[in-house]
Every structure is written in C-alpha cells, then in structure tokens.
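Participant: Would you be able to build a 3D model of this:
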Amino acid sequence: MRALLQRVTQAAVTVDEEVVGQIDSGLLILVCAMPDDDTATADKLALKISKLRLFKDEAGKMNLSLAQTGGNALVVSQFTLAADTRRGTRPGFSYAAKPELARALYEHFATALRELDITVETGRFGADMSVALTNDGPVTIWLDTDD
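Facilitator: A predicted model of the protein is given here:
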C-alpha cells in the first residue's frame, strides 16, 4: 500500500457540495492499495502511521505520534498514488488494485486505525472528491509498504 501523510491543522472532504469527512489537528492520509496488498498490509501500514513521530512535543521537536497526541485522521482513497509516469505524458494506473480489492483494503485500513484508538473520518470511495486542508509545517511524508 502507498500513503501520503500530511500533518494538518484542519482538513475536509466534500462530495457534491456535502462535507463527508472533516478533522481538526491530525493527519490527512491519502491511501492507495496495490494489487498484491492484503489485510495484513493494511494493518502494517495503520500501525506504522499510528506510531510515526510527526507531531511537536513541548520543546517543539517532532517526537510525538498521532496516537500520543490524540489527533485525528482523515483517510481518503487515492488510486493516483499508483501513477506510472515513466513513459509519455499521460500517467498509467495499472499498478493500482482493482476497485473491489481497493475498496475492501481502504475500509480495512480505516478500521485498523480506529482499532488503534485513532479517531478516523473518511472520504467516499470512488467518488469525485474535493479535499481542502491546511498543511501544518508543512509536514508531508510518503510511505510505501514495499519499501
């Protein structure tokens, strides 16, 4: 699985002018399932994200995790993280998981974060979404479970 994490002071996802997910301080997590991923991969990614020390402590150093700060997560499906741009000028997306698997893993990933005591909001899988955020720092981290 691939994920792009953005530390935010606020973030929201809108579908057809309706806010479907919204958080204050925490992480916006754009997530993409790959064809060989399974629920164990999603669990591994959720655990890693919950423990990453991306938030400032009292000394202003990035020493605290999402779990430690009680921050929230806004999880948004993002198949374009699997873009293949090696040839030509139009990205290919054949490295993304098929929609049925991608949906199941996206939902499992969000559930896995909840089971780690993270408050989770989500976008709407497969929808044309508008994502608004205020990046804090800015802190943006790329994760790939294959790395």
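Participant: rest of the way, CA atoms for contacts and neighbours
Facilitator: Noted.
Participant: Only the buried residues of the host helix or strand of F109, if you could.
Facilitator: Assigned by DSSP states H and E, F109 belongs to helix 99-115. For helix 99-115, a neighbour-count test (16 or more other C-alpha atoms under 10 Å) marks 101-103, 105-114 as buried.
Participant: Before we compare anything, build this one as well:
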Amino acid sequence: MTSILVLNGPNLNLLGTRQPEVYGTATLADVEQLARDTGAAHGVDVACFQSNSEGALIDAIHAARGVHAGLVINAGAYTHTSVAIMDAIASVELPTIEVHMSNIHAREEFRHKSFIAPVAVGQICGFGTDSYRLAMLALISYLKGQT
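Facilitator: Got it, this is the predicted structure:
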C-alpha cells in the first residue's frame, strides 16, 4: 500500500488554542485524522509526525526515504528560514506538497518567501484544515500520475 508522511513543524502542536482567528479551532489531532481519513478513502496509508525541532523534522524526512511515497509538510516558521529542511527534501527525492492553513502570501512580508516551494511539487495554503485534505488529494493524484 502506498504511504504518505504528513509532517508538521513548530507550534502546530498548539493548534486549537493558538491564534484561533488565524488557524481556527481544530487541533493537530483533528488535522492528522483528516489526513488519515483522506488517505484511507484513496487506499493510501498515512503516518503523521510533529516536532518543534528543526533537526527532528530533518531526521523524519531522511527516514521517509524508501518508506513513504511522498511527503505533505507544514514546516511552520521553518518554511521561511530553513535551508536545511529544503536540502533534506531535495536529498530524499520524494514528491512533496507544502501546506499551510493560512494564506502565507496575504500575511506578513517575511512569510511570502518559502524555502520549501522550490523543491516541492506544489503549495496549498489559505484553506484552513481543508488545506491538508487538498494537499493529500494533490499528492495522491501526483503519485498516481494524474497530474
């Protein structure tokens, strides 16, 4: 069975209580369940991992090689700062969808730059928790060669 790894970065463990006016009231557990349900509906297994540590996220990306067919990643603030995460994604050569609940292009200027976008198949942002469902569907379609 095809497997996808959903990675969530710093502060996403606080979903549901952190800035609900920006991120809504869904929890990280809700987001992970949405990803699993979306995968299951399409015959895809989904593993989830969250860390506030850049190194742990890089280790998870490295460990995904040969185990998962692709990645969905919300690197949080590391999106805008981490060349190391970008290099890790490029190194494992797994198709990756970058995802954000808020529209990063409509927020502060520093959020407009993504180090992940150049090594991702695509980016989905601005649809709240539905961004994860859309990212899953996009990656599943990509893996099936439908894009």
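Participant: Quick check: TM-score for this pair?
Facilitator: Once the chains are laid over each other, their TM-score by TM-score structural alignment, normalised by the length of structure 1 reads 0.34; 72 aligned residues with a C-alpha RMSD of 4.0 Å.
Participant: what packs against the helix or strand that the helix holding F109 of structure 1 is followed by?
Facilitator: Tracing the chain past helix 99-115 of structure 1, the next element assigned as helix or strand by DSSP H and E is strand 119-122. Packing contacts for strand 119-122 of structure 1, counted by 3 or more C-alpha pairs under 8 Å, 6 or more residues apart in numbering; DSSP states H and E, involve strand 18-23, strand 72-77, helix 99-115.
Participant: Quick one: closest of those to A132 of structure 1.
Facilitator: Taking C-alpha to C-alpha as the criterion, strand 18-23 is the member of those that comes nearest to A132 of structure 1, at 9.3 Å.
Participant: list the helices and strands the closest one packs on?
Facilitator: The elements that strand 18-23 of structure 1 packs onto, with contact taken as 3+ C-alpha pairs under 8 Å, 6+ apart, are strand 2-15, strand 72-77, strand 119-122.
Participant: who touches the last one?
Facilitator: If I follow you right, that is strand 119-122 of structure 1. Residues external to strand 119-122 of structure 1 that are found in contact with it (C-alpha atoms under 8 Å, 6 or more residues apart in numbering): 13, 20-23, 70-76, 110, 113-114.
Participant: how does it look with 6 Å?
Facilitator: For strand 119-122 of structure 1, the external contacting residues (C-alpha atoms under 6 Å, 6 or more residues apart in numbering) are 21, 72-76.
Participant: Mind listing what's buried along stretch 132-139 of structure 2?
Facilitator: Within stretch 132-139 of structure 2, the residues that qualify as buried by neighbour count (16+ other C-alpha under 10 Å) are 132-139.
Participant: Any chance of those in CSV with secondary structure and distance to S91 of structure 2 as columns?
Facilitator: Shown next, in CSV, are these (DSSP: H, G, I helix; E, B strand; the rest coil; distance: C-alpha to C-alpha, whole Å):
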residue, secondary structure, distance to S91 of structure 2
Y132, helix, 24
R133, helix, 26
L134, helix, 25
A135, helix, 21
M136, helix, 21
L137, helix, 24
A138, helix, 21
L139, helix, 18
